[in-house]
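Colleague: Generate coordinates for the sequence data below:
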Amino acid sequence: MKKIVVKVCINCKTCKMEILKTVSKLEGIDEISVDAEKGTLTVVGEVDPVLIVKQLRKIKKGASIDSVGPKKPPEKKPEPLKVCDLPPCCKSCQLVAVPVYDDYGYGRCSIL
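Modeller: This is a model prediction of the structure:
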């Protein structure tokens, strides 16, 4: 089993969920964790690191392999989990609302 750390841009909760959903589809993964403050994705298992980066680039997330190595045994004293306050959505994830007018001049909102 190996531990793969990938640097990836995580701006909001939507980005984080998209990253987790995309990477979790790969086979051979035992654990996945995301650290939004450091901008890292950690994957433990028998999966090719290049496949992880390819999957992330498919969803337009710039990613690069930071390290690949054997999984270390768990530490005796785990640190308390920090709660990172991410915004619900970032500029790259937001939908754009465009007013659409019908033949009578009435406008309505259309989300693209």
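
Colleague: from here on, contacts and neighbour counts on C-alpha atoms
Modeller: OK.

Colleague: quick one: the strands in this structure?
Modeller: In the chain, the strands defined using DSSP state E lie at 2-8, 29-35, 40-45, 63-70, 97-101, 107-111.

Colleague: any chance of those in JSON lines, with mean neighbour count and distance to Lys77 too?
Modeller: JSON lines is the format used below for these (neighbours: other CA atoms under 10 Å; distance: least, CA to CA, whole Å):
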{"stretch": "strand 2-8", "mean neighbour count": "21", "distance to Lys77": "20"}
{"stretch": "strand 29-35", "mean neighbour count": "15", "distance to Lys77": "18"}
{"stretch": "strand 40-45", "mean neighbour count": "21", "distance to Lys77": "20"}
{"stretch": "strand 63-70", "mean neighbour count": "15", "distance to Lys77": "20"}
{"stretch": "strand 97-101", "mean neighbour count": "11", "distance to Lys77": "49"}
{"stretch": "strand 107-111", "mean neighbour count": "11", "distance to Lys77": "49"}
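
Colleague: how about this one, so we can line them up?
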Amino acid sequence: MVQEIKIKVNMHSEKCRKGVMKAVTKLSGVDQVTVDLPKEMLVVIGDVDPVCVATCLRKKRWVAQIVSVGPKKEKEKDENKLFPMMYCNAPYDYGYGYGYYPVYRSIE
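Modeller: Sure thing, here's the model as predicted:
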């Protein structure tokens, strides 16, 4: 079962953040890892035991506390959103180079 695990880890620098990510991504069953350095929060999404994640971090000498464990929250998709994309397919060329024109595509 895919679940979302939030763990508070004492991290002080970018080096700590990289070390935490490296330690957690080696575990089997991890799909996604997100680290928020200012909040000192680690979010792990996947089919992995939360105790194994905390134990792995503690073995690497980081203080880890499990904050919450729950099902993965799906984000709602808004099909009406458009974002601009720039194309270089030069529909016209006047000898001055290529023309760029914006095309709006929906997020799929």
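
Colleague: Need the strands of structure 1 in TSV (columns: distance to Cys15 of structure 1).
Modeller: Shown next, in TSV, are the strands of structure 1 (distance: least, CA to CA, whole Å):
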stretch	distance to Cys15 of structure 1
strand 2-8	10
strand 29-35	11
strand 40-45	12
strand 63-70	13
strand 97-101	20
strand 107-111	20
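
Colleague: okay, now Pro74 of structure 1: neighbour count?
Modeller: By the criterion of other CA atoms under 10 Å, Pro74 of structure 1 has 7 neighbours.

Colleague: scratch that, Pro102 of structure 2 is what I was asking about
Modeller: So Pro102 of structure 2, with other CA under 10 Å, has 11 neighbours.

Colleague: quick one: which helix or strand includes it?
Modeller: Using DSSP states H and E, Pro102 of structure 2 sits within strand 101-106.

Colleague: Provide the aligned range in structure 1 for that strand.
Modeller: On structure 1, no counterpart of strand 101-106 of structure 2 exists by TM-score structural alignment.
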